[in-house]
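*Asks:* Predicted structure and sequence below. I'll ask about it afterward.
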Amino acid sequence: MRPTLDDKRPIFQQIREMIEDEIVDGRLLEESQAPSTNQLVAYYKINPATVLKGLNELVDAGILYKKRGVGMFVAKGAKATLLNERKQVFQEDYVARMLQEANRLGLSVDDVQQMIDSMKKRGDAK
């Protein structure tokens, strides 16, 4: 779990994103139990309804599922679903913008690829 939450974004979104990050990073495996509402409430000292809103968004998206009386668990295929969503967002938010700026600068795709390769060699991108 993140040590703190920030004040710039809704807390329920941060809770949702934190659990998504743990799934993507492999800290929460498919079919494993997600942190409980009570754990998150106690750790962050926040309202249970706020935590539930974030968790329920993950349930609605098919990332988590509820076992009555036991808690919430990571659904099968959750990691693949999240990775696919994030790749799409990455392409739209970063790659498309990068290519637009490259076009403005008169750079070819090969020029951009050379820049990426150079950054990788320097260790700036891992």
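*Replies:* Arrived safely, thanks for sending.
*Asks:* contacts and neighbour counts: CA atoms only from here.
*Replies:* Noted.
*Asks:* Would you map the helices across this protein?
*Replies:* Using DSSP state H, the helices of the chain run over 11-24, 37-44, 48-60, 78-90, 96-105, 109-122.
*Asks:* Of those, which is nearest P3?
*Replies:* helix 37-44 (8.5 Å; Cα to Cα).
*Asks:* what angle do the closest one and helix 48-60 make?
*Replies:* Orientation check (axes from the mean of the first three to the mean of the last three Cα atoms, to 10 degrees): helix 37-44 against helix 48-60 gives 130 degrees.
*Asks:* which helices and strands does helix 37-44 pack with?
*Replies:* With contacts taken as 3 or more Cα pairs under 8 Å, 6 or more residues apart in numbering; DSSP states H and E, helix 37-44 sits against helix 48-60.
*Asks:* Next up, the contacts around the residue sitting furthest away from the middle of the chain.
*Replies:* Distance from the centre of the chain peaks at G106, with 33.4 Å (Cα atoms, centre = their mean). By Cα atoms under 8 Å, 6 or more residues apart in numbering, the contact list for G106 is empty.
*Asks:* and here's the other structure:
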Amino acid sequence: MSKSLDDKKPIFIQIKEVIEDQIINEQLKEHDQIPSTNQLVQFYKVNHITVSKGINLLVEEEVVYKKRGVGMYVAEGAKEKLVLQRREGFAEEFVLPMLKEAKKLKLSDDEIVRIMKKLKGSVKVD
């Protein structure tokens, strides 16, 4: 788990995304217990309500499920669901802003592709 939270997004969203990343990267697999609210509160030094809000979003999206009195667990099919969600938002969230900036800079399609190919080889997944 990474301790770095930034001020670009609400903290509860960042905590939700950290857990999602752990599921996508298979650090957490189906039916694995996710860190408890108390563990996340202590780790990130944030309010209990903030952490609960992020985890509750995961429950609402059926990415995690609750075992009463035991904890929260990764739901079956959670990874596939998260990958699909992120793929659907990828173009709008990342590609469109990049293309708008490229247009401002008058970059050709070939230049954009060259830049992407160059950077793709240096990308490391957290």
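*Replies:* Perfect, I can see it now. No experiment lies behind these values; they were computed from the predicted model shown.
*Asks:* How close are the two chains, by TM-score?
*Replies:* Superposed pair, TM-score by TM-score structural alignment, normalised by the length of structure 1: 0.79. Supporting alignment: 123 aligned residues with a Cα RMSD of 2.5 Å.
*Asks:* Any chance of JSON lines for the helices of structure 1, columns distance to E31 of structure 1 and mean neighbour count?
*Replies:* Converted to JSON lines, the helices of structure 1 look like this (distance: least, Cα to Cα, whole Å; neighbours: other Cα atoms under 10 Å):
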{"stretch": "helix 11-24", "distance to E31 of structure 1": "11", "mean neighbour count": "18"}
{"stretch": "helix 37-44", "distance to E31 of structure 1": "17", "mean neighbour count": "15"}
{"stretch": "helix 48-60", "distance to E31 of structure 1": "13", "mean neighbour count": "18"}
{"stretch": "helix 78-90", "distance to E31 of structure 1": "9", "mean neighbour count": "14"}
{"stretch": "helix 96-105", "distance to E31 of structure 1": "35", "mean neighbour count": "12"}
{"stretch": "helix 109-122", "distance to E31 of structure 1": "35", "mean neighbour count": "12"}
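*Asks:* To E30 of structure 1, which of those lies closest?
*Replies:* helix 78-90 (6.8 Å).
*Asks:* how close does that closest one sit to structure 2?
*Replies:* Compared with structure 2 after fitting, helix 78-90 of structure 1 deviates on average by 0.9 Å (mean Cα distance after the TM-score superposition for structure 1).
*Asks:* residues making contact with that helix?
*Replies:* Contact partners of helix 78-90 of structure 1, identified using Cα under 8 Å, 6+ apart, comprise E20, I23, V24, E30, G62, I63, L64.
*Asks:* Now with 6 Å, please.
*Replies:* Under the criterion Cα atoms under 6 Å, 6 or more residues apart in numbering, residues I23, V24, I63 lie in contact with helix 78-90 of structure 1.
*Asks:* Okay then, goodbye and thanks.
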